[in-house]
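> Need coordinates for the following:
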Amino acid sequence: MRSKTALVTGANGFLGRHVSRNLSESGWHVLGLGHGAWTPKEANRWGVAEWFSNDVTLDALQDMHARPQVIVHCAGSGSVSYSLTRPLHDFSRTALTLAAVLEYARTHVPEAVVVYPSSAAVYGNAVSLPIEERAPLLPESPYGVHKVVAEQLCLSYASNFNIATVVIRFFSIYGEGLRKQLIWDACKKIYSGDFNFFGTGEETRDWLHVEDAANLIRTAIVHATPECPIVNGASGRATSVSEILKELFLNIAPHHVPSFSRREKPGDPKHFQGDVSAALKWGWSPSIGINEGLHQYVKWFKGEVV
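Model (predicted):
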């Protein structure tokens, strides 16, 4: 019987699924809490041994009657645009659910490790690249502001209640199964024959494959302390939107090229590149390059959507 138990909130979501499977394959007994009517067979396919369909609240966590050694809080908001249209709900999904997790740890499992996947949106438009963890926090959207609040909650519970925590500021996570954001939207547009895109194409992002993100979360577990270390989760490489689209067009519509509206999306910083020195010192490193990852994504997209 497995002795290690991990609780993954939002286990039915994009990142949560990959984290659950990664932990399960590493010997953890994984419990999942979040939204969605998951069958036991489907949950088990993603490494979730027990699935609890519920909101992430203190009552719901208590009702599980579990004593996890690790809690990975993958539940919450994941959209800048959503935060601009429903800021209060975004705050609730981000900060209040994390507050419930931290309070549950404080009152029921104070020996548990809490891992919080945050976002590079906390940096806003960075003054210099690559962005180090000590860079000023200047979020450009409610989404980024709410992530800052969530990080402060982690720091508070760590310092005041001796909860071992760790925060990972993820940049642009992508991979098979993601049905939102640039790569998903671009694939749909290309297949529909719409080759015009927002912005200039010169905007950059630091893309990290979801499997590498899950590996970093597992690696971070042993580094959680009441000092609440914070590291960037990224590839360390800035890739322009035009580079991403070039690769997608090669895989989908090789006889066409993208055009750009030169209009910017509100709340989106122009350039992102993470300094991953701290994560590399933990012995972690990204293993899936952007071209390989995009090829895998397009293959999945064709099989699942087209």
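> Please make it C-alpha for all contacts and neighbour counts, starting now.
Fine.
> Quick check: end-to-end length of stretch 282-298?
Start to finish, the residues bounding stretch 282-298 are 32 Å apart (C-alpha to C-alpha, to the nearest Å).
> Next, count neighbours for residue 139.
Using other C-alpha atoms under 10 Å, residue 139 has 22 other residues around it.
> Now it: closest residue in space, sequence neighbours ignored.
Setting aside the residues directly before and after it, residue 139 is nearest to residue 124 in space (C-alpha to C-alpha, 6 or more residues apart in numbering), at 4.2 Å.
> pretty sure that neighbour is touching residue 143, no?
No. Residue 124 lies out of contact with residue 143 (C-alpha atoms under 8 Å); the separation is 10.6 Å.
> Can you tell me how far residue 88 is from residue 55?
17 Å.
> And those two? Which one has more around it.
Counted by other C-alpha under 10 Å, residue 88 and residue 55 do not tie: residue 55 has more neighbours, with 18 against 13.
> residues in contact with the nearest residue to the more buried one once chain neighbours are set aside?
The shortest distance from residue 55 to any residue other than its chain neighbours is 5.7 Å, reached at residue 34 (C-alpha to C-alpha, 6+ apart). Residue 34 makes contact with 9-12, 52-56, 75, according to C-alpha atoms under 8 Å, 6 or more residues apart in numbering.
> again, but for residue 271
With C-alpha under 8 Å, 6+ apart, residue 271 has these contacts: 125-126, 203-205, 238.
> ditto for residue 278
The neighbourhood of residue 278, defined by C-alpha under 8 Å, 6+ apart, consists of 231-232.
> Wasn't it part of a strand?
No. The secondary structure assignment for residue 278 gives helix rather than a strand, going by DSSP: H, G, I helix; E, B strand; the rest coil.
> Show the residue spans covered by the helices in this protein.
Assigned by DSSP state H, the chain shows helices spanning 14-25, 40-45, 58-63, 80-85, 87-91, 97-108, 142-161, 181-192, 210-220, 241-252, 277-281, 290-304.
> follow-up on the earlier one: can you flag which of the contacts of residue 34 belong to strands?
Among the contacts of residue 34, the members falling in strands (DSSP state E) are 9, 52-53.
> Among these, which one has the most neighbours?
Within those, neighbour counts (other C-alpha under 10 Å) peak at residue 9, which reaches 30 neighbours.
> Could you verify my assumption that that residue touches residue 75?
Yes. Taking C-alpha under 8 Å as the definition, residue 9 is a contact partner of residue 75 at 5.2 Å.
> who touches both of those two?
For the pair residue 9 and residue 75, residues contacting each of them under the criterion C-alpha under 8 Å, 6+ apart are 16, 34, 56.
> Name the nearest of those relative to residue 154.
Checking the shared contacts of residue 9 and residue 75 against residue 154 by C-alpha to C-alpha gives residue 56 as the nearest, at 16.4 Å.
> need the contact list for that closest one.
For residue 56, the contacting residues are 9, 33-34, 75, 97, 100-101, taking C-alpha under 8 Å, 6+ apart as the criterion.
> I have a second one here; can you model it like the first so I can compare?
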Amino acid sequence: MKIAITGAGGFIGSALRAYHQSLGHEVHAISRTLINEPGCYGHCISLHSEETYALIQALQPDILIHAAGRSSVPNSVTDPAADFNSGPPVVFQLLDALRLHSPKTTFLFLSSAAVYGNPAKLPIHEYSAINPISPYGCHKYQSELLVREFAEIYGGRSASIRIFSAYGKGLKRQLLWDVCQKAWGNNQISLLGSGNEARDFVHITDICRALEFIIGQSDLIGQPINLCSGISTPIQEVSQLIASHFPHQPSIIFSGVQQLGAPARWQGETSWLHSRGFDCSISIAEGVNEYVEWFLNTHQQKD
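Below is the predicted model of the structure:
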């Protein structure tokens, strides 16, 4: 297949790029900087420009995975305009380009569990109430509505994938990176929150496998699809697990200060994927072990 990936230089985008290359697909990497590597076609364009229409018309991809956009809740709170401009307007332009020039393309929009905000009850189903508590979550949901709008009015295969807390080696932000950075050479780690906050962590390998699985399904009609492990893990537990891999065993303290826009607890439920025979397979213990090993190897090489 011919697969185009926006945001191909980011954490999820680069993993998807490598994954689909390994399967022998023709991969087109769309990003702000040119990606030039064997077996991959790089396209350096602005998704806000008319270049998007020209590229879609030229490529006619079988699959377009939209992984571009800002991915920070705190940054969306401090700069909502930048978060919005990288979200719904770009999704609209991509959908419009497909409508005009490549209507047979399957479009997968990588959304977020942030659309749910603080859920009234767990686990969170695809039909749970939408109640975002950050600009990031609001803009993801606005983009989802565009995906649904185009599917209902113009047809075509599409879906919005609500990814929960993605992690894996190569990720240089968020909890695992923060804890590892602070544990490197320090005996004490200070983190925001109480430590009782919980997330549903989903490994990047499972994300790649799930997206491949979704592409193969016949009933993609613009619907949302949860992508998660189905297990809620407290931040304190994950942080201690990470710290246990460091020889000096740093202690962890929590400030009690809550991050604006951050939900208290997440636990997803994958009704759509599970009913079709797909489940995530990588445990948080296995994923953390891999991540810390990658982090330590990277930093020891620098030293």
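> care to give me the TM-score?
Counting by TM-score structural alignment, normalised by the length of structure 2, the TM-score of this superposition works out to 0.94. Behind it: 297 aligned residues with a C-alpha RMSD of 1.5 Å.
> follow-up on the earlier one: neighbour-wise, which of residue 124 and residue 143 of structure 1 wins?
When residue 124 of structure 1 is set against residue 143 and neighbours are counted by other C-alpha under 10 Å, the residue ahead is residue 143, at 25 against 21.
> quick one on the thing from earlier: can you lay out the contacts of residue 271 of structure 1 as a markdown table showing neighbour count?
Below are these laid out as a markdown table (neighbours: other C-alpha atoms under 10 Å):
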| residue | neighbour count |
| --- | --- |
| 125 | 18 |
| 126 | 21 |
| 203 | 18 |
| 204 | 19 |
| 205 | 23 |
| 238 | 18 |
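> just checking, what residue in structure 2 corresponds to the residue nearest to residue 55 of structure 1?
Correspondence of residue 34 of structure 1 to structure 2, assessed by TM-score structural alignment: residue 31.
> swap in residue 263 of structure 1?
Under TM-score structural alignment, residue 263 of structure 1 pairs with residue 257 in structure 2.
> burial count for its match?
As a burial measure, residue 257 of structure 2 scores 10 neighbours (other C-alpha under 10 Å).
> For it, give its distance to residue 14 of structure 2.
Where residue 14 of structure 2 is concerned, residue 257 of structure 2 sits at a distance of 33 Å (C-alpha to C-alpha).
> just residue 272 of structure 2 next, same as before
Computed with C-alpha to C-alpha, the distance linking residue 272 of structure 2 and residue 14 of structure 2 is 26 Å.
> likewise residue 273 of structure 2?
As it turns out, when the distance is counted by C-alpha to C-alpha, residue 273 of structure 2 lies 23 Å from residue 14 of structure 2.
> Give me the spatial nearest neighbour of residue 117 of structure 1, chain neighbours excluded.
Counting by C-alpha to C-alpha, 6+ apart, the nearest residue to residue 117 of structure 1 once its immediate chain neighbours are dropped is residue 168, at 5.0 Å.
> mind listing what the counterpart of that neighbour in structure 2 touches?
Taking TM-score structural alignment for the superposition, residue 168 of structure 1 sits opposite residue 161 in structure 2. Residues near residue 161 of structure 2 by C-alpha under 8 Å, 6+ apart: 108-112, 224-227.
> Now with 6 Å, please.
Taking C-alpha atoms under 6 Å, 6 or more residues apart in numbering as the definition of contact, the neighbours of residue 161 of structure 2 are 110-111, 224-225.
> How about residue 251 of structure 2?
Applying C-alpha under 6 Å, 6+ apart as the definition, the contact partners of residue 251 of structure 2 turn out to be residue 188.
> Residue 192 of structure 2 versus the match of residue 263 of structure 1, what's the distance?
Plainly put, residue 257 of structure 2 is 6 Å away from residue 192 of structure 2 if you go by C-alpha to C-alpha.
> Also residue 23 of structure 2?
The span separating residue 23 of structure 2 from residue 192 of structure 2 equals 40 Å under the rule C-alpha to C-alpha.
> If you count surrounding residues, which of the two has more?
residue 192 (12 against 9).
> The more buried one maps to what in structure 1?
In structure 1, residue 192 of structure 2 lands on residue 198 (TM-score structural alignment).
> ok, that match touching residue 261?
Yes. With contacts counted by C-alpha atoms under 6 Å, residue 198 of structure 1 reaches residue 261, the gap being 5.1 Å.
> Give the aligned equivalent of residue 59 of structure 1 in structure 2.
Per TM-score structural alignment, the equivalent position to residue 59 of structure 1 in structure 2 is residue 50.
> What of residue 91 of structure 1?
Checking with TM-score structural alignment, residue 91 of structure 1 has residue 84 as its match.
> Could I get the contacting residues of that match?
Each residue near residue 84 of structure 2 by C-alpha under 6 Å, 6+ apart is listed here: residue 139.
> The same query, at a cut-off of 8 Å, please.
Residues near residue 84 of structure 2 by C-alpha under 8 Å, 6+ apart: 135-136, 139.
> of all those residues, which comes closest to residue 238 of structure 2?
When the contacts of residue 84 of structure 2 are ranked by distance to residue 238 of structure 2 (C-alpha to C-alpha), residue 136 comes first, at 24.0 Å.
> Quick check: the gap between residue 162 of structure 1 and residue 275 of structure 1.
28 Å.
> So for those two, which sits in the more crowded spot?
Under the neighbour definition other C-alpha under 10 Å, residue 162 of structure 1 and residue 275 were set side by side, and residue 275 has more, 20 against 17.
> Please name the nearest non-neighbouring residue to the equivalent of residue 178 of structure 1 over in structure 2.
With TM-score structural alignment as the matching criterion, the partner of residue 178 of structure 1 in structure 2 is residue 171. In this structure, residue 171 of structure 2 finds its nearest non-sequential neighbour in residue 11, 5.9 Å apart by C-alpha to C-alpha, 6+ apart.
> And for the aligned residue in structure 1 for that neighbour, the neighbour number?
By TM-score structural alignment, residue 11 of structure 2 lines up with residue 14 in structure 1. Residue 14 of structure 1: 19 surrounding residues under other C-alpha under 10 Å.
> if I pick residue 270 of structure 1, what's in contact with it?
With C-alpha under 8 Å, 6+ apart as the criterion, the residues that contact residue 270 of structure 1 are 125, 203-204.
> what do we get in structure 2 for residue 230 of structure 1?
Using TM-score structural alignment, the partner of residue 230 of structure 1 in structure 2 is residue 224.
> Look at the closest residue to its match other than its chain neighbours and say how many residues are nearby.
Sequence neighbours aside, residue 160 is the residue nearest to residue 224 of structure 2 in space, at 4.6 Å (criterion: C-alpha to C-alpha, 6+ apart). Neighbour count for residue 160 of structure 2, taken as other C-alpha under 10 Å: 27.
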